[in-house]
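S.K.: Prediction below, plus the sequence it came from.
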Amino acid sequence: MADTVAPVAEQLDALETRLAEVESYLHVDEKRARVSELEQASAAPGFWDDAARARATMAELSSARDDVKAVEAAHAQLADARAALELASEMEGDDEVAELFAEAARSAEELARAVDQMELTSWFTGEFDHGDAIVTIKPGQGGLEAQDWTFMLFKMYMKYCERRGWKVTVNDCPAAEGIGIDRATFTVEGKDAFGMLRAEAGVHRLVRISPTDAKKRRQTTFAGVEVIPVLPDDIDIEISPDDIRVDVYHASGPGGQGVNTTDSAVRVTHLPTGIVVTCQNERSQIQNKAACMAILKARLYELELQKREDKLDEIRGPKHDIGFGNQIRSYVLYPYQMVKDLRTGVETGNVDAVLEDGDLDAFVVGYHRWATGNADYAPTSEADDM
């Protein structure tokens, strides 16, 4: 029994050390005090008189509560696992021993996943990392294949957001001629959405047998993913009405089906910068225009950061052509099956789990481990011939 108990006991010791570090990084004691303070503030008369400020306070309260509860739950799980392991080590030769040991091992694995998630959250130190995100996917080199690849990525991210329990609003997803979509823009609401999804910003490459080629030749195609934050209400970006042009048109969705029969889709062009934003998800022009303006403000804020600090990676990382030599990740379906992140070396042969089920956590966590210097591996270059 000692031979089987010792590895689990060592795992629990290591997890206890990691948990203490995470608790320190997250400033849990300070957050407990902040929760009490915010709860008192939210119960005060007139709290909701300023709706925007009240929503911001409640969002902060919810986030602080989540962090405190996660750490407390992890400590409780650690204590339960240690108790089960101790009982197992004291008993001999019956089924209860095996059951208690199995319970301790299960608790250790669950605790490891919980600590992984808390560690990830503790690495998010950017101003917008814990907030919502706006994701845009565009075809790159590859013609019709790139349009289809854009649609495949769109579906992959829909699955990923569903797995994470995030709310998604599709702002724009027009069908392309032939196959696929021209582009996709969607807003993701949920804890750490921007922090998690900024790992996906960049060029994604697909290698497969072309479904549009009668000779069944191998095709390489590209799509670009942009991730920017949804700006908090206290950041005000002024846009002069004279600086924008608003066009309306019929809305349509992927596959060519009509969303509705009125001119509800809206295209907003920011004349000084040439930025174009479209939205056709909502049923009215007013709602679609409001969504367009929110996205436009986020993009103008990003542009201002670029000008002020002379670098793009404050928000979405370096900007490259959506083509050869610039990809962050390769998805190979033929002649073998492999998804590999070229920055971190994280890879899997289970392509369906990634593309069909949105199982991206290993890649997202791997990116943030690499980006924060917590990885045990070095970036992988294109020399691996992915």
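M.R.: Yep, it's here. Numbers count the residues shown, from 1 in each chain.
S.K.: from here on, contacts and neighbour counts on C-alpha atoms
M.R.: Noted.
S.K.: Name all residues that make contact with residue 143.
M.R.: Residues in contact with residue 143, defined by C-alpha atoms under 8 Å, 6 or more residues apart in numbering, are residue 221.
S.K.: helix/strand/coil for the residue nearest to residue 129 when sequence neighbours are not counted?
M.R.: Distances taken as C-alpha to C-alpha, 6 or more residues apart in numbering place residue 195 nearest to residue 129, at 4.0 Å, with adjacent residues excluded. Counting by DSSP: H, G, I helix; E, B strand; the rest coil, the backbone at residue 195 sits in helix.
S.K.: Could you check how many residues crowd around residue 195?
M.R.: 26 (other C-alpha atoms under 10 Å).
S.K.: Go ahead and confirm it touches residue 134.
M.R.: No - contact criterion C-alpha atoms under 8 Å: residue 195 and residue 134 do not qualify, at 11.6 Å.
S.K.: can you give me the strands for this structure?
M.R.: Per DSSP state E, the chain carries strands over the ranges 133-139, 167-172, 184-189, 202-209, 218-229, 244-249, 265-270, 275-279, 327-332, 338-341, 347-348.
S.K.: Compare the ones you listed and give me the one nearest residue 305.
M.R.: Evaluated over those, closeness to residue 305 peaks at strand 218-229, with 12.0 Å, by C-alpha to C-alpha.
S.K.: packing partners for the closest one?
M.R.: When contacts are defined as 3 or more C-alpha pairs under 8 Å, 6 or more residues apart in numbering; DSSP states H and E, strand 218-229 packs onto strand 133-139, helix 144-164, helix 193-197, strand 202-209, helix 285-309.
S.K.: again, only this time at 6 Å
M.R.: strand 133-139, helix 144-164, strand 202-209 (3 or more C-alpha pairs under 6 Å, 6 or more residues apart in numbering; DSSP states H and E).
S.K.: and the ones you listed, which is most packed in?
M.R.: Highest mean neighbour count among the helices and strands packed on strand 218-229 (mean count of other C-alpha atoms under 10 Å): strand 133-139, with a mean of 26.
S.K.: Return the distance of that strand from the chain's centre.
M.R.: Taking C-alpha atoms, centre = their mean, to the nearest Å, the mean C-alpha location of strand 133-139 is offset from the chain mean by 12 Å.
S.K.: That strand packs against which elements?
M.R.: Strand 133-139 sits against helix 144-164, strand 184-189, strand 218-229, with contacts defined as 3+ C-alpha pairs under 6 Å, 6+ apart.
S.K.: max-length helix in the protein?
M.R.: helix 51-90 (DSSP state H).
S.K.: take the one below as the second:
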Amino acid sequence: MFDKLEDLVIRYQELMSTLSEPDVASDQDRFRRLMKEQSDLAPIVEAYQKYKKEKQNIEDSLALLDEESDEEMRELAKEELNDSKANVEALEQELKILLLPKDPNDEKNVIMEIRAGTGGDEAALFAAEIYRMYVHYAEGRGWKVEMLECEEIGIGGMKSVTFMISGQGAYSIMKYESGTHRVQRVPKTESGGRIHTSAITVAVMPEAEEVEIEIDENDIRIDVMRASGNGGQCVNTTDSAVRLTHYPTGIVIYSQTEKSQIQNKAKAFALLRTKLYDLELQKAHDAEAAERKSQIGSGDRSEKIRTYNFPQGRVTDHRINLTLYKLNDIMNGDIQEILDALIAADQAAKLSNLEQAS
């Protein structure tokens, strides 16, 4: 590990030197690549420098204990020695995590798709609430949310909604939300006061760029029509709705959220690219089934990942056995504690796999 860290420090210094050259900024693509690499290496180099400083402190403290006879000075040296040993241990763990192989999609924007499952209207109402939960969370982080597709029902629910979250590292955080979300509560339409269980599915897909997915226009039928639906936040009543049908996969994309046909067409193609890219990722995941099972946030959408129990005011994430009694806060977008716990569990699982492999 330390040989690799020394190599990364050398590479970081090379990058800093290159980026300081006056002509580098003239090639914007190269400049962006170098800046991205420098940004990725910076936290690793910083942690390694702290590690080396603490190791030096340990050596200095041990030397002082050998030489010093004054009891008060010896106590100070012992205290500093213990602090540095604890810091070294923590920094070693941090460096192991920083050196874990990165998901190449982690820095991308995400496209999320929420679909009502079992539970009829109650599932559609819950889908709309989960959509709002993610919007509140994203906006709290300063991320941008843009709706791409939506099918509403008249009572304020959503049969399905697809939206993009744009922000640095959005996929690295939101990917853990993929799966089946279950709600337990008394529906507003239930006169007998019985608790019902409904479910929705959430798919989290990294946004695909044009260079990653090429679409043959001969494989697509494009239809233009009037927007339709119940109105509300999803529909503009114009003649600008666009439907794409992708013959090889059978994927159908319907975009009507913008007033401009050109904008709806651009959104539809962006969503089609992402869905085709996601199909490729799913195939890769299926080919690595054993590895996928050992990871959190693996993209398995059939997995029941979380239960929102309204009578008890609790939310339970079943993958890590985490239960929080702050349902109202969570439904208002306060999901960071859950996400942090999932990220930590995923990192621990990956570290364990690496240690077993070595």
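M.R.: Yep, it's here. Just so we're clear, the structure is a prediction, and the values are computed from it rather than from any experiment.
S.K.: one step back: including distance to residue 107 of structure 1, could the strands of structure 1 go into CSV?
M.R.: Formatted as CSV, the strands of structure 1 follow (distance: least, C-alpha to C-alpha, whole Å):
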stretch, distance to residue 107 of structure 1
strand 133-139, 33
strand 167-172, 29
strand 184-189, 30
strand 202-209, 37
strand 218-229, 35
strand 244-249, 55
strand 265-270, 51
strand 275-279, 46
strand 327-332, 34
strand 338-341, 30
strand 347-348, 26
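S.K.: of all these, which lies closest to residue 256 of structure 1?
M.R.: With C-alpha to C-alpha as the criterion, residue 256 of structure 1 lies closest to strand 167-172 of these, at 13.3 Å.
S.K.: In structure 2, what range does the closest one match?
M.R.: Under TM-score structural alignment, strand 167-172 of structure 1 corresponds to residues 144-149 of structure 2.
S.K.: mind checking how far the aligned partner of residue 243 of structure 1 in structure 2 is from residue 283 of structure 2?
M.R.: Alignment note (TM-score structural alignment): residue 243 of structure 1 maps to residue 219 of structure 2. In this view, residue 219 of structure 2 and residue 283 of structure 2 are 21 Å apart by C-alpha to C-alpha, to the nearest Å.
S.K.: just residue 117 of structure 2 next, same as before
M.R.: Note on residue 117 of structure 2: its distance to residue 283 of structure 2, by C-alpha to C-alpha, is 24 Å.
S.K.: Same check on residue 339 of structure 2?
M.R.: 25 Å.
S.K.: Comparing these two, which residue is more hemmed in?
M.R.: For residue 339 of structure 2 and residue 283, the more surrounded residue by other C-alpha under 10 Å is residue 339, and the numbers stand at 16 against 11.
S.K.: circling back: and of the strands of structure 1, who's closest to residue 55 of structure 1?
M.R.: For residue 55 of structure 1, the closest of these is strand 184-189, at 14.3 Å, according to C-alpha to C-alpha.
S.K.: can you give me the angle that closest one makes with helix 144-164?
M.R.: Counting by axes from the mean of the first three to the mean of the last three C-alpha atoms, to 10 degrees, strand 184-189 of structure 1 lies at 10 degrees to helix 144-164.
S.K.: residues in structure 2 aligned with strand 184-189 of structure 1?
M.R.: With TM-score structural alignment applied, strand 184-189 of structure 1 matches the range 161-166 in structure 2.
S.K.: Quick check: buried residues in stretch 164-177 of structure 1?
M.R.: Buried residues in stretch 164-177 of structure 1, counted by 16 or more other C-alpha atoms under 10 Å: 166, 168, 170, 171, 172, 173, 174, 175, 176.
S.K.: Would you work out how far apart the start and end of it are?
M.R.: 32 Å.
S.K.: how much distance is there from that stretch to the middle of the chain?
M.R.: Distance, centroid of stretch 164-177 of structure 1 to centroid of chain: 14 Å (C-alpha atoms, centre = their mean).
S.K.: Pull the residues that contact that stretch.
M.R.: Residues outside stretch 164-177 of structure 1 that contact it (C-alpha atoms under 6 Å, 6 or more residues apart in numbering) are 181-190, 252-256, 279-281.
S.K.: before we move on, the earlier item: what's the average distance of the match of strand 167-172 of structure 1 to structure 1?
M.R.: When structure 1 is overlaid, stretch 144-149 of structure 2 sits 1.6 Å from its aligned residues on average, using mean C-alpha distance after the TM-score superposition for structure 1.
S.K.: got the helices and strands packed on strand 218-229 of structure 1 as CSV, with distance to residue 345 of structure 1 columns?
M.R.: Formatted as CSV, these follow (distance: least, C-alpha to C-alpha, whole Å):
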stretch, distance to residue 345 of structure 1
strand 133-139, 23
helix 144-164, 20
strand 202-209, 15
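S.K.: Compare these and report which one is nearest to residue 2 of structure 1.
M.R.: helix 144-164 (38.4 Å).
S.K.: The closest one vs structure 2, mean deviation?
M.R.: Mean for helix 144-164 of structure 1 is 0.7 Å (mean C-alpha distance after the TM-score superposition for structure 1).
S.K.: Would you mind getting the angle between that helix and strand 202-209?
M.R.: 120 degrees.
S.K.: roughly how far is helix 144-164 of structure 1 from the heart of the chain?
M.R.: The chain centroid and the centroid of helix 144-164 of structure 1 are separated by 13 Å under C-alpha atoms, centre = their mean.
S.K.: Taking strand 167-172 as reference, get the angle to that helix.
M.R.: If you take the same axes, to 10 degrees, helix 144-164 of structure 1 sits at 160 degrees to strand 167-172.
S.K.: and helix 144-164 of structure 1 with strand 218-229, angle?
M.R.: With the same axes, to 10 degrees defining the directions, helix 144-164 of structure 1 sits at 50 degrees from strand 218-229.
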